[in-house]
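**Q** can't give you the sequence, but here's the structure:
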């Protein structure tokens, strides 16, 4: 089976591109938009409609394999590639990437995806944009699965020496700014990990002394108990604070640890994860800060799990953070890694090192990228996967949950 043609089209994502630097600097909400001037290169406004590029690979037997190129909500921040706009990159894919695909035999996902994921721009010598590597390798995985007449999860399991899960993986749902009503939706649907909460501003969301987040955790604790059907529902509380604890407490790790202990007490008996407690603006310094904060929490027996995110973008970054125990869990933010091959490798490496593997992503991707991510996750079995795209809860949870159930049903049927 060969690839005969590469077709690209502009797509929309499930959310927006947001200028994180401007938001952290205090940009104000204006309905669904933000007021103020953008601060990150490439942005023409603080919030821009999210864009994707759908890639279709036409195979020699007429089948069509699909993948979607997409980038994270906070593009251009935390060491990431710049803003990804379809009109800029469709011609690039056709001129630079497509010639490497057309005519290729679909014998190995790992081999062809590895080649595309390591491609460099012929003019700059830099690796091609992560979003391109992300979407094209999704399509390659689908193409190899179609050539073998199986599902994508089985291709990953075969090529990476793992086994497709026979049970559900915990799904992590994200609320956006609608952190109260959306938390209700999560509880009603029985989401195993919630609510993300988008705590990305000190004064309005964390509180100058952390009081606003503490109040929210207390509310969340009470709300779960009020709405759950029975005590068997014990979701993990996973809250992303975007470095705001570091801002509020002047990056004093002891104070941050003590504050997280207060949050743990408020959350109990529900387990607490805090993502991105600090953001010190540099890869090495970020690793060191999370390493030291993790050690402090462990020494004090604070029952919190610290989740690494910012400045931990690539497979190399994830290996670096995992080797240094910079966090109890690492977000494998799928569009930031690029190739689906690196995503599989990252999950398996974290598991090997005894570090929690959170196969994440962004609200700003598509239904297709979410489906392919589920297929990879069902083979590599991370500790949790993100419901995506969007911030509406219902839609992203549905897409991820349903794809996971398809894999489980397929595996069960094939056993018979």
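**A** Cool, got the structure. Since we're looking at a predicted model, the values are computed, not measured. Numbers count the residues shown, from 1 in each chain.
**Q** only C-alpha atoms for contact and neighbour calcs from this point on.
**A** Noted.
**Q** State which helix of this structure is the longest.
**A** helix 394-415 (DSSP state H).
**Q** For my notes, confirm residue 10 occurs in a strand.
**A** Yes: under DSSP: H, G, I helix; E, B strand; the rest coil, residue 10 sits within a strand.
**Q** roughly how far apart are it and residue 18?
**A** 19 Å (CA to CA, to the nearest Å).
**Q** one more structure, for comparison:
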């Protein structure tokens, strides 16, 4: 049946499409290939199919080019706007970094000035004590001189009374001569006493004048000390308040951190820290010494804040031409536990606080990663590095270069993935970076 239909189809096609022969000639022989009607129909159909597909594909490309042109222009404009915004943010970030460096310089200058003023304060306190001691000595000398002068006056009066009695009752030439000698002796003694009295009075007046000068100088010294105290109190307040606010903005308990640092740095002493200056309100101390003690206590608190800040990741992990590409939070249905900074391959990566390297090597999706243990249960992580420049167990300081930016691990481009963890719990790193804004 099928063969009969095939023969009938071939006969029908042969009437309208005759058989063709394709001759193949060589130097020694000539051959031909028969191309039947069915083969011609199949070949023609294939050629028409190819031509139709070419026309269809060309029309689709032409229509796509006409329709996608405005969309590409809009995309290009959006990209340019986005790049302009990123450049503006980069300029703003650089400006804030310069402001932070300027603020840090001012803070360092303030600390130097506070140190100098503290030295002046201690020197003025020493001079005040010397002046008080000198006044006490002069007052004691003046009292002793007045007592001696009064005793000499009373003695002279008694001798004068004896001389008059002896003159009235004297008898005989021998007694008269003896009384005359006694009178001459008494007169000389009275004259010496009068001269001593005059010298004592002059010395007492000079001592009184000197005491008045010392009292005036002491008043001036106290006024100067009060001005120094006031400047120190203002400088300490201006320095401590931003640091306290920085820790509280970062969600940290400043009092607990200071207690921790104070426990680690509990040693005291030295020639510049008198034992008499205390912040406990000792009633035996002068008001100036108590005030100085309170200022020294605030300076100690400022130093503790500085030590705590060095151990807390307030600094940025990268500087220069980088941009923030992804923040902390949900991303593509998953929790992104850090902040991404994109930059050039090999950009230096810096430690954000003092600490000890707990891991330096390859770690799953992190690629080349460095982990640093800091104080207060804080850990920072720096992932996707192209090169690691520290070793496990190494102690690093804030600002030390620990590696280079790269694209290792699960990463779609060159960037740094930066994490901050407190007691193994990830928190937003920008909380610390923003808290330190305009402080460092």
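**A** Thanks, I have the structure now. Note that the structure is a prediction, hence the values are computed from the model and not measured.
**Q** Report the TM-score for the pair.
**A** For this chain pair, the superposition-based TM-score is 0.17 by TM-score structural alignment, normalised by the length of the first structure; 111 aligned residues with a CA RMSD of 6.6 Å.
**Q** Compare neighbour counts for residue 10 and residue 18 of the first structure and give me the winner.
**A** residue 18 (27 against 16; other CA atoms under 10 Å).
**Q** number of nearby residues for the residue nearest to the more buried one when sequence neighbours are not counted?
**A** Distance criterion CA to CA, 6 or more residues apart in numbering; nearest residue to residue 18 of the first structure, sequence neighbours excluded, is residue 47 at 4.6 Å. Number of residues near residue 47 of the first structure (other CA under 10 Å) recorded here: 22.
**Q** Next, the contact list for residue 47 of the first structure, please.
**A** Counting by CA atoms under 8 Å, 6 or more residues apart in numbering, residue 47 of the first structure makes contact with 16-19, 33-34.
**Q** List buried residues within these.
**A** When those are checked for burial by 16 or more other CA atoms under 10 Å, the buried set is 16-19, 34.
**Q** List just the nearest of the residues you listed to residue 193 of the first structure.
**A** residue 16 (23.1 Å; CA to CA).
**Q** What strand or helix carries the closest one?
**A** strand 3-18 (DSSP states H and E).
**Q** Show me what that strand packs onto, helices and strands only.
**A** Packing partners of strand 3-18 of the first structure (3 or more CA pairs under 8 Å, 6 or more residues apart in numbering; DSSP states H and E): strand 47-59, helix 86-92, helix 98-101.
**Q** so which of these is the most packed in?
**A** Of these, the one with the most neighbours on average (mean count of other CA atoms under 10 Å) is strand 47-59, at a mean of 23.
**Q** any idea how far the longest strand anywhere in the second structure is from the chain center?
**A** Taking DSSP state E as the assignment, the strand of the second structure that covers the most residues is strand 378-388. Averaging C-alpha positions (CA atoms, centre = their mean, to the nearest Å) puts strand 378-388 of the second structure 21 Å from its chain's average.
**Q** Show which residues not belonging to stretch 248-261 of the second structure make contact with it.
**A** With contacts defined as CA under 8 Å, 6+ apart, stretch 248-261 of the second structure is touched by 244, 247, 301, 304-305, 307-308, 376, 431-432, 435.
**Q** Show me the helices in the stretch 1-150 of the second structure, by range?
**A** 2-16, 37-169 (DSSP state H, counting those that start in this stretch).
**Q** quick revisit: could you redo the buried ones among the contacts of residue 47 of the first structure as CSV and give each row distance to residue 342 of the first structure?
**A** CSV is the format used below for those (distance: CA to CA, whole Å):
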residue, distance to residue 342 of the first structure
16, 25
17, 24
18, 25
19, 26
34, 34
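**Q** which one among these gets closest to residue 394 of the first structure?
**A** Nearest to residue 394 of the first structure among these, counting by CA to CA, is residue 16 at 17.6 Å.
**Q** Would you mind measuring from the residue lying closest to the closest one once chain neighbours are set aside to residue 407 of the first structure?
**A** In this structure, residue 16 of the first structure finds its nearest non-sequential neighbour in residue 50, 4.2 Å apart by CA to CA, 6+ apart. The spacing between residue 50 of the first structure and residue 407 of the first structure, counted by CA to CA, is 29 Å.
**Q** Check residue 350 of the first structure too.
**A** Distance from residue 350 of the first structure to residue 407 of the first structure, by CA to CA: 23 Å.
**Q** repeat for residue 111 of the first structure
**A** Between residue 111 of the first structure and residue 407 of the first structure the computed distance is 24 Å (CA to CA).
**Q** Look at these two and report which has more neighbours.
**A** Each of residue 111 of the first structure and residue 407 has its neighbours counted (other CA under 10 Å); residue 407 has more, 24 against 13.
**Q** Isn't the more buried one up against residue 375?
**A** Yes: counting by CA atoms under 8 Å, residue 407 of the first structure touches residue 375, with 7.4 Å between them.
**Q** Am I right that residue 362 of the second structure is in a strand?
**A** Yes: counting by three-state DSSP, residue 362 of the second structure is found in a strand.
**Q** How about it: what's its closest non-neighbour residue?
**A** Spatially, and ignoring its direct neighbours in sequence, residue 362 of the second structure is nearest to residue 368 (4.4 Å; CA to CA, 6+ apart).
**Q** how many other residues sit next to that neighbour?
**A** When neighbours are defined as other CA under 10 Å, residue 368 of the second structure has 24 of them.
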